[in-house]
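Novice: Got a predicted structure here, sequence first:
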Amino acid sequence: MLNLSAIQNGTMQEIPYKWVVFENLLDKQTQTELIKTFPTKHFQEYSGKSHPSLLEEYYAEYTYKDYQFFRRYVFYEKDGKGFQHTADLSEVWQKLLEELLTPDYRSAIEQLSGVNLKNHSLEIRFFRDRPGFWNRPHTDHQLKNVTHILYFNEEWNPEWGGCFQVLNDNQTKSVVKEVIPLPQYSVAIVRCDRSWHMVSPISLNATQDRLSLHMIFWASES
């Protein structure tokens, strides 16, 4: 299902840190089936109200303070928790998740990133980001070593924003690469102290949520 060879043989950019954008890791038919059956249940709601002072102090140029997004944990390897709420997922989603848990997928990400993932725990999350959402410049948690993202909006107007942006520093204008959240694109990054990135604000005129699936390899705390 996933083009693991393309992942394994992908070329990581080195400036300003390790990142790569893939095209068509999933074939068109599979993309369509996944888009049509993207889940709607078991999501937890989050809000920009959780850190308004931070947004106002450092990023006053953005006015979306009260955004919403919805997150659903579907697999959590740490502490043996495993799958969470999968009965509602379509057959094609079940198949993709099974493939993401194979040694071949982990090996492909390992070869791509250059990170030894032997003692890492895999976490898989669904996201639904509402109009008004944005994710401020950040480098990720220090244990969140490798992140791989797939997108599942059949159509997306570039004027809506909502793009993954590789940044040169912690400033919103220092964009090195911008990726529209369309299903033919996929992003992977390796975390470091310079791995600044963000999601540009989704316009309030957007007529749909921004849909994505995140695969995260967490390093052990010990």
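Specialist: Right, received. Where do you want to start?

Novice: contacts and neighbour counts: CA atoms only from here.
Specialist: Noted.

Novice: gap between stretch 33-45 and the chain center?
Specialist: Here stretch 33-45 is found 15 Å from its chain centre; the criterion is Cα atoms, centre = their mean, to the nearest Å.

Novice: In that stretch, which residues are buried?
Specialist: With burial defined by 16 or more other Cα atoms under 10 Å, the residues of stretch 33-45 counted as buried are Leu34, Ile35, Phe38, Pro39, His42, Phe43.

Novice: In helices, which of those residues appear?
Specialist: The members of the buried residues of stretch 33-45 that map onto helices under DSSP state H are Leu34, Ile35.

Novice: buried set for stretch 215-222?
Specialist: Neighbour-count burial for stretch 215-222, with 16+ other Cα under 10 Å as criterion, is recorded at Met215, Ile216, Phe217, Trp218, Ala219.

Novice: got JSON lines for those, with secondary structure too?
Specialist: Output for the buried residues of stretch 215-222, formatted as JSON lines (DSSP: H, G, I helix; E, B strand; the rest coil):
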{"residue": "Met215", "secondary structure": "strand"}
{"residue": "Ile216", "secondary structure": "strand"}
{"residue": "Phe217", "secondary structure": "strand"}
{"residue": "Trp218", "secondary structure": "strand"}
{"residue": "Ala219", "secondary structure": "coil"}
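
Novice: I'd like those residues laid out as JSON lines, including distance to Glu56.
Specialist: Output for those, formatted as JSON lines (distance: Cα to Cα, whole Å):
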{"residue": "Met215", "distance to Glu56": "30"}
{"residue": "Ile216", "distance to Glu56": "29"}
{"residue": "Phe217", "distance to Glu56": "31"}
{"residue": "Trp218", "distance to Glu56": "30"}
{"residue": "Ala219", "distance to Glu56": "32"}
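
Novice: thinking again about what came up before, sort out which one of the buried residues of stretch 33-45 lies nearest Glu110 for me.
Specialist: Here the nearest of the buried residues of stretch 33-45 to Glu110, counting by Cα to Cα, is Leu34; it sits at 25.2 Å.

Novice: so who does that closest one touch?
Specialist: Listed by Cα atoms under 8 Å, 6 or more residues apart in numbering, the contact partners of Leu34 are Val92, Trp93, Phe152.

Novice: Take the residues you listed and keep only those in helices.
Specialist: Of the contacts of Leu34, the ones assigned to helices by DSSP H are Val92, Trp93.

Novice: then this one, side by side with the first:
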Amino acid sequence: MTDAPSTTDPAPPNNPAPLLDLPALRRAELAEHPYRWAELPHTLNDPDGRTARQLEAEFPTQGFQLTERTDHGAEKTYRTRNLPLITHGRPVAESRHALTPLWQRLVDELAAPDYRAAVAQATGRRLEHCTIEVRAVRYGPGYWIAPHTDRADKVVTQLWYFNSQWPADWQGTLRILGSAAPDDVTAEVAPRQGSSVLLVRSTDSWHSVTPVAGAARQDRRTLLLHFIDPTADTDTGTETDTDPGRRGTRADGGPVDAFQQADATGRSEYPGSARD
């Protein structure tokens, strides 16, 4: 499977203009059914698409850790590869060193008060007390996230996509669900380059990512941000990822801890959360 973008442009000139189109974000109109969410086709300040293409070309490649739970008895199963960029509101130094200057600028804008204020205005949620968690996520063939609602402390989630080509037969779509049933589909969002999705967490905010097809010639590339309420009672959520007794299965069929995370060499060292 190749992992190169379909087009490359010369690097844009040095431009201090913001990468994020915060006015467009503030104007976002959220659907109310089956819960509050929105698909935003244009969230980058990028009229000619050049910045989106450069972000795609420079999407991180190193340092990703495999995170999976494949036990079908679990409430939520998944397989993704994750690179933490901001954890507990703080940049992850090891990851930042691997980012290009353009990606560093984007991460800095996500950590800034103006972005937080724009999301608060769009969603109507108070976010000033929240910390942020940001990570880059890669979905290879067969990777997925089963239907779930987010933990109760994940107040708002925003995702951005970085695939200029994503044919329908590659699958790997975000599904907005009306219930825990995987076929109770209200809307389906393909990971189109430069587009974004806002999700306001509730007890009914069911969603999933369908398995990426074996025919996919690129990883599905996502930037994922959560606003985390440190005072929330996570026992009210539907996920039980914090339970150290939950166990999944290795590729060879043997048991693993629920949070076993391994890189390509099989090591399981990364302690951070990769929960969606």
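Specialist: That came in fine, so what should we check first? Since this is a predicted model, take the numbers as computed values, not measurements.

Novice: re earlier: out of the contacts of Leu34 of structure 1, who's the most crowded?
Specialist: Neighbour counts for those (other Cα atoms under 10 Å) peak at Phe152, which has 24 neighbours.

Novice: what separates that residue from Thr139 of structure 1, distance-wise?
Specialist: For Phe152 of structure 1, the distance to Thr139 of structure 1 (Cα to Cα, to the nearest Å) stands at 24 Å.

Novice: cool, Ser220 of structure 1 as well?
Specialist: Ser220 of structure 1 sits 18 Å away from Thr139 of structure 1 when distances are taken as Cα to Cα.

Novice: What segments of structure 1 are strands?
Specialist: 19-23, 44-47, 68-76, 82-83, 121-129, 135-138, 144-151, 164-167, 175-179, 185-190, 197-199, 210-218 (DSSP state E).

Novice: out of the ones you listed, nearest to Ser5 of structure 1?
Specialist: Checking these against Ser5 of structure 1 by Cα to Cα gives strand 19-23 as the closest, at 11.5 Å.

Novice: Run through who's touching that closest one.
Specialist: Here strand 19-23 of structure 1 has contacts from 6-7, 10-13, 179, 184-190, using Cα under 8 Å, 6+ apart.

Novice: Go again with 7 Å.
Specialist: With contacts defined as Cα atoms under 7 Å, 6 or more residues apart in numbering, strand 19-23 of structure 1 is touched by Thr11, Met12, Gln13, Gln184, Tyr185, Ser186, Val187, Ala188, Ile189, Val190.

Novice: Find the pair from those with maximum spatial separation.
Specialist: Taking Cα to Cα, no two of these sit farther apart than Gln184 and Val190, at 20.8 Å.

Novice: Show me which of these two is the more surrounded one.
Specialist: When Gln184 of structure 1 and Val190 are compared for neighbours, Val190 comes out ahead with 23 against 19, by other Cα under 10 Å.

Novice: Just give me the match in structure 2 for the more buried one.
Specialist: Applying TM-score structural alignment, one finds that Val190 of structure 1 aligns to Val200 in structure 2.

Novice: I'd assumed Val155 was in contact with that match.
Specialist: Yes. With contact defined as Cα atoms under 7 Å, Val200 of structure 2 reaches Val155; the gap is 6.3 Å.

Novice: Provide a list of residues in contact with the residue nearest the centre of structure 2.
Specialist: What sits nearest the mean C-alpha location of structure 2, by Cα atoms, centre = their mean, is Leu224, with 2.8 Å. Residues near Leu224 of structure 2 by Cα under 7 Å, 6+ apart: Val134, Arg135, Ala136, Gln158, Leu159, Trp160.

Novice: And the counterpart of Ala87 of structure 1 in structure 2, how far from Ala136 of structure 2?
Specialist: Counting by TM-score structural alignment, Ala87 of structure 1 lines up with His97 in structure 2. His97 of structure 2 sits 14 Å away from Ala136 of structure 2, taking Cα to Cα as the criterion.

Novice: Those two - which one has more neighbours?
Specialist: Using other Cα under 10 Å, the more surrounded residue of His97 of structure 2 and Ala136 is Ala136, with 22 against 10.

Novice: Contacts only, for Glu45 of structure 1.
Specialist: Applying Cα under 7 Å, 6+ apart to Glu45 of structure 1 gives the contacts Phe69, Phe70, Arg71.

Novice: Apply 6 Å and report the result again.
Specialist: Going by Cα atoms under 6 Å, 6 or more residues apart in numbering, Glu45 of structure 1 touches Phe70.

Novice: So what does it match up with in structure 2?
Specialist: When structure 2 is aligned by TM-score structural alignment, the residue opposite Glu45 of structure 1 is Leu66.

Novice: Name the nearest residue to that match, sequence neighbours excluded.
Specialist: Using Cα to Cα, 6 or more residues apart in numbering and skipping the chain neighbours, the partner closest in space to Leu66 of structure 2 is Arg81 (4.3 Å).

Novice: And Asn163 of structure 2, by the same measure?
Specialist: Nearest non-adjacent residue to Asn163 of structure 2, counting by Cα to Cα, 6+ apart: Gln193, 4.7 Å away.

Novice: count of neighbours near that neighbour?
Specialist: Residue crowding around Gln193 of structure 2 was assessed by other Cα under 10 Å; the count is 22.
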